[in-house]
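S.K.: Have a look at this prediction, sequence included:
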Amino acid sequence: MYAAQRGYLNLIDLLIDKGADTKKTDRNGTDALLWASWSGNTDTVVRLLSKGFEINDRDKEDKTPLIHAAERGLTPLVEFLLSKGADREAKDKSGRNALLWAAWNGNLDILKRLFLSGSILDVKDNGGKTPLIYAAEKGFVEVAKMLLDAGAKLDLKDNNGRDAVLWAAWNGHGDTVELLLSKGSEIEVTDKNGKTPLIYAAHNGDKALIQFLLSQGANTESKDRSGSDALLWAARIGLADTVKLLSKGSKIEVSDRSGKTPLIYAAQNGDKSLVQFLLSRGADAESKDRSGRNAILWAVRNGYGDTVELLLSKGSKIEVTDRNGKTPLIYAAQNGDKSLVQFLLSEGANTESKDRSQCNALLWAAINGHTDTVELLLLKGSKVEDTDREGKTPLVYAAQNGHKALVQILLSQRANKESKDKSGCNALLWAVWNNYTDIVELLLTNSSNIEIRDKAGKTPLIYAAERGYAEMTELLLDKGANTDAVDFKDNDAALTAFLKGHSKVEKIIICRRSKCNN
């Protein structure tokens, strides 16, 4: 094989005369003839064929000598193999034959020779691509022209529903698009997702191609399966110049299946200049998508303060809500965006507005542990004892979610340590349940009731036993927790640990109890 790859004819003769195995292949299934073909050694190929090698031999990828030669652009070798009767239509595992490989590489000479020798012009690979589609995809305009002149079909599509003009548009090959349209390709052709050449051009921000397609009568209102037209795609991706170009002939208030408009996409992306442009063209700032979010809600949700400021200056409502009842202030607090919270408060945002879960800005900030935002909201009048639908206060959420610094701040603001939610859990019980020992210690240091009970009569120690938290159990016992306290089912901590299979915790409790008895 090495001799064949290097073209050492004398060595090849010697080895074969000495009985070398001509069927021998490497780990890729490549024999001497295939190596010679890959290397472009025509003389070596001639010699090996004369020694009995099979002209249509295949490697593990099912590539023949002719496919290798076409793939590598080896014109003389292609000519020779064709003259010896090589199978023109043999395909490799990708479904490509020699003609498809030549088209893929844009090799005009080999394409012509294969076509003239009788290769099928509209052959398809496993993905349904034809030579013309390959030429269009790669932007080989001369190859495309030759194939069209030879009679290649324009309307054939691959497995994704894309024909040649769609591939050319997708990859930004304007000259190829122009050629294909001049030969009869449909300007409104769509792929399986409903995308047209104009939508692809807009998706790529190809202004020159967009202008050409518009000059040829492309429909700006054509939508794909997501309900997006060219303008929406440009806005969605953030291509401001493309949006401005398309807006001259497109509806500015168009929306896709999610209900989003170009303005919503621009605000969602924080593109202030594009938002300004769309507003100047009459875009409706109050239009909402299916989630109930309009431009300002999206801008706040994604933290684009300058866009929020612009929208408010143009009349957007500061108390607008989405389907879940969230306002701009709630989104800003949820994200811990202190500067945006401060700005919205300065514009008159209501700190007491609640969403459908009855959470306001303060509660959302507490849920996510945004200490700076919580401090700001409390300073601006938010109530430290406010509750949501579940009866949870900021302190309960801070303890439940392990936000120790926030627990400390809320305690300094005299938050009620014994406030319970609807399950009967207070901050201490939640901290124990989630194994936040540092928060439990902090709460107990601040005089939380160590024998507090939930609706089932369970104490912090019973919680620790139920969850199998050995360290937490030790802490509570050190702080004086009552080992004999029972819940409403008459189960104490030791029995609870036993029932849950937490033998280590059970032993800790029994040991402490026995020492206490002694």
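M.R.: Sure thing, it's come through. Numbering: from 1, shown residues only.
S.K.: from here on, contacts and neighbour counts on C-alpha atoms
M.R.: Fine.
S.K.: does the closest residue in space to residue 226 that isn't next to it in sequence belong to a helix or a strand, and which?
M.R.: Excluding the flanking residues, the one nearest residue 226 by CA to CA, 6 or more residues apart in numbering is residue 257, at 5.7 Å. Residue 257 belongs to no helix or strand when assigned by DSSP states H and E.
S.K.: neighbours around residue 257, how many?
M.R.: When counting by other CA atoms under 10 Å, one arrives at 13 neighbours for residue 257.
S.K.: before we move on, what about the one 5 residues further on?
M.R.: Residue 262 has 30 neighbouring residues, counting by other CA under 10 Å.
S.K.: which residues touch it?
M.R.: For residue 262, the contact set (CA atoms under 8 Å, 6 or more residues apart in numbering) comprises 231, 232, 235, 236, 252, 253, 254, 255, 278.
S.K.: 7 Å instead?
M.R.: 232, 235 (CA atoms under 7 Å, 6 or more residues apart in numbering).
S.K.: and it, how far is that from residue 228?
M.R.: Using CA to CA, to the nearest Å, one gets 10 Å for the distance from residue 262 to residue 228.
S.K.: Report how many residues lie close to residue 418.
M.R.: 18.
S.K.: One more: the one 3 residues further on?
M.R.: Applying other CA under 10 Å, we find 19 residues neighbouring residue 421.
S.K.: then this one, side by side with the first:
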Amino acid sequence: MTPNLWPPAKKTTIILLLWRGEQQRIAHMNEDLSNEPNCAAYFECSSHSRRTGAVDVSSVLQSIGTQLTKRFPNLVLPHVSTLTMLSASDCIEHLVHLPLHSLPPTAQVMFIAIDGLPENLFDFAISNSWYFVNQLDRALSCGLLSPTNVPSSSKDLLDDLIASLPLRLPIYVLLVKASRNAPSLTNLITAAQLATNEEWSIVEREIRSVAKVCAEQEDPFTLYGEWDELPGDLAHCHSAWAQFYKMKRQRTAQDVVELAYHLAHSNAPTLDALHILRSVRAGELVLQCPVLDTSTTTLLTKAGATLSPNKQKDFVYLCAIGDVEEMKKCEGVTLDEWSMGIVAAAARGHIEACRWIITHKPAMGTEVTQNGQWNALRSAACNGHVHLLQMLIQYGCSVDECGLGGRTALRATAWAGYENAVRELLAAGANVEKRDSEERTPLMAAAFMNFPNVCRLLIERGARVESVDSAGATALHLALSNGSNTKNHEQVVKLLLGENADVNICDMNGRNCLHLAAYHNNAQLKLILDRVHSVDAQDSLGRTALMLAASQGRNEAIQLLVDHGSNIDWIDLHGRTALQLAAIHSHLDTVNVLVSLGADEAHKDNEGALALHYAVSHDDPQLVKALANDITLNATDRIGNTSLIVACQNGSRMVVDELIQMGADVNIQTLEGNTALRIAALTGNTQIVHSLLPHVSDNLQSDCDGTSLLHSLLINRQTSMSRLLIESGIVDLLAVDSHCRSITHIVATTNDVTSAEMLHCYCSNQLTFEEKDEDGRSPLLTAVWSGHTRIALFLLSTTGVNPNSVDNQVFIKNGHL
């Protein structure tokens, strides 16, 4: 099964891989995923949980969130209760998507892996997933893109797909957009015919090919993700749909309304539209309320349709626009509508609307909306409406009232940066240390959002700079973690440091302010360095500030840290140094800086890997040059991989050529018996095979089980690669495996006539197809015993083998043919 792929925000290159089923595992990853340099987070459902479906959203997201905050020091994830995660449909959006959007772009594609996800959570994750890699997976499956040329952004991906799909793709997508509801496949094809004047069979074929990439489902045709945002003029498509509804033989009242909708949004002249509507008896309609939108309702009434005057106004909408007179006319307003109405009015600063609601419903001053998050005071504060705040406070609204999230009006306006609103609430006695559900104070909110004046006001009124949230972060932690590089940000950090913020406090990930400042190369790094107890303090992953700076390519910070005595070869819990982290993240300049400062290129981590092993995973020969020397070039990791073998696994011919030119030994075997050539050939990389062949000395290339490379290729039915090796002349055609089976026995066992024809064509002068294995069986006997009729007939009719051949048991399975 192909894994489903889940991308994050477009600014980052982090993707989510979801596997379903007991046996699904991430291919080519023999190591623990937590040690994979490109793995940002990993969650494996237990066997019991996969069988029972007992893993819930809370368990998955809490584990993934914890790992992400350890991997990315500047990532701030909200603390949400288990109950909220189980009940909120947008928890993935707020817990993962939005925080990841705040990260700077990563130097290479990283991934989050969830293995063995139960069916109930798989559907949930996909319904909340992002767009990019799902589309990439579809495009690769349809052969529209090459796996070696993956776009780096959603825009590039869309551009590539538009170029690969039918030329009329925009018309088909815009037709779906113009249709108010997802059209059936038949209706879409009919409308497309009307829009393009093309034959039905051609339109159907093109729409079905488009559906494989652009549609969430084909029938009804529902656009997936950002295809719904494809720009274009919809007027022509509305005309096609209008013609479709006009041509329908059995029209319902709803069909007439749909016709009016499309006419109203097309370029049809008004008189022509009215003529069409009257011809379908639109004047006989009686509308109990406005339909669809104003333009549709207006066109229908002009065509003679009757609009019932007894229509109920939308109370919340009237509150949002501040129309008090119309609000007074509303009847039967529910409690939820009252509470939503005053929040809507407060958000837009409509004082009189709020005053009228509180006068008639005094409890609305403190009533929290149905979702448990908003009240009128907080809504006004978040939007900076000072006069409305004053009025609400005069009417007795509690300044510290908060919803389920614990966010007060002061916290809301501090987050939004409205100084006057902050002053008003402080003057009214708002609690400056009131904490939300994440234990964050208004000062933390203002610091994270880079509002120095608001921070100063709060500190003057007693806000404590040393307070920590539920994740152990102070206001200074949060300010440093947002990664900004603005004047306001610098002022906030200076202000907090000037208030003697403790830079040595560690958050739940073991990171102090030096870690964060180094990670982002903050302008106040030197001042923080002068205050820390240890320049090489390690976080929960064992990483120092120097390591974090190296992982992000912060060369200035690296030099400053080294000048202050940081140990350049300190190792983390995985045994990795700053140099290895720089190589993992493909920071060439940083690698050069660290090497020039004396970093040990020959250091091996817990997996036995050097920095060079990680460098070759990037398509950057210069990075390889910076780390390759006589010691590192042929060094092996824990399972015997050299950097050349790793490069072959990653498929970069430029890197492979560079390593060979520098003297890499192509004949070294891993503990499993793999060589660079075996890896390249078995993965089908013809270009790398061509680079390796002139340097290969072993013509068997056998693994630890004694299976030659040619045997392995034929077992995998890789006929083309087998032919390439045979033509090169480096393979031993008469080689046998540990059971004395020749390559002719292999094609007989796999019933592979194509490979057998190739061997007969290219190797008939050496192969007789009468070779015997350890049991004395010829390829024909092997085919008969396996029940493979096709290959047996080929051997008899083409190669002229002896049909009376016997094995060591002097026995032929009679009657099988």
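M.R.: Yes, it's here. What you see is a predicted model; the values in this text were computed from it and never measured.
S.K.: coming back round to it: my guess is the residue nearest to residue 226 of structure 1 contacts residue 224. True?
M.R.: No: look at residue 257 of structure 1 against residue 224 with CA atoms under 7 Å: they stay out of range, at 9.9 Å.
S.K.: Might one say that residue 322 of structure 2 is in contact with residue 353?
M.R.: Yes: using CA under 7 Å, residue 322 of structure 2 is in contact with residue 353, at 5.5 Å.
S.K.: Can you pull the residues that touch both of these two?
M.R.: Common neighbours of residue 322 of structure 2 and residue 353 (CA under 7 Å, 6+ apart) are residue 345.
S.K.: Aligned to residue 310 of structure 1, what sits in structure 2?
M.R.: Taking TM-score structural alignment for the superposition, residue 310 of structure 1 sits opposite residue 593 in structure 2.
S.K.: Okay, and that match sits in which element?
M.R.: Under the criterion of DSSP H and E, residue 593 of structure 2 resides in helix 588-596.
S.K.: helices or strands next to that helix in the packing?
M.R.: Applying 3 or more CA pairs under 7 Å, 6 or more residues apart in numbering; DSSP states H and E, one finds that helix 588-596 of structure 2 contacts helix 578-584.
S.K.: From residue 697 of structure 2, how far off is residue 610 of structure 2?
M.R.: Per CA to CA, residue 610 of structure 2 is found 26 Å from residue 697 of structure 2.
S.K.: So for these two, which sits in the more crowded spot?
M.R.: Neighbours per residue, other CA under 10 Å: of residue 610 of structure 2 and residue 697, the larger number sits with residue 610, 28 against 11.
S.K.: List the contacts of the more buried one.
M.R.: The contact partners of residue 610 of structure 2, taken as CA under 7 Å, 6+ apart, are 580, 602, 603, 604.
S.K.: wait, what's in contact with residue 672 of structure 2?
M.R.: Residues near residue 672 of structure 2 by CA under 7 Å, 6+ apart: 703, 704.
S.K.: Map it across to structure 1 for me.
M.R.: In structure 1, the residue equivalent to residue 672 of structure 2 is residue 390, according to TM-score structural alignment.
S.K.: On the three-state scheme, that match is what?
M.R.: Classification of residue 390 of structure 1 by DSSP: H, G, I helix; E, B strand; the rest coil places it in coil.
S.K.: Would you mind measuring from it to residue 423 of structure 1?
M.R.: Distance of residue 390 of structure 1 to residue 423 of structure 1, given as CA to CA: 8 Å.
S.K.: same question, residue 160 of structure 1
M.R.: Residue 160 of structure 1 is 54 Å from residue 423 of structure 1, by CA to CA.
S.K.: what helix or strand is residue 557 of structure 2 on?
M.R.: Per DSSP H and E: residue 557 of structure 2 is located in helix 555-563.
S.K.: can you give me how far that helix is from the chain middle?
M.R.: 33 Å (CA atoms, centre = their mean, to the nearest Å).
S.K.: Read off where that helix ends up in structure 1.
M.R.: The aligned range for helix 555-563 of structure 2 is 272-280, by TM-score structural alignment.
S.K.: again, but for stretch 208-216 of structure 2
M.R.: The aligned range for stretch 208-216 of structure 2 is empty, by TM-score structural alignment.
S.K.: same thing with stretch 403-415 of structure 2?
M.R.: Using TM-score structural alignment, stretch 403-415 of structure 2 pairs with 125-137 in structure 1.
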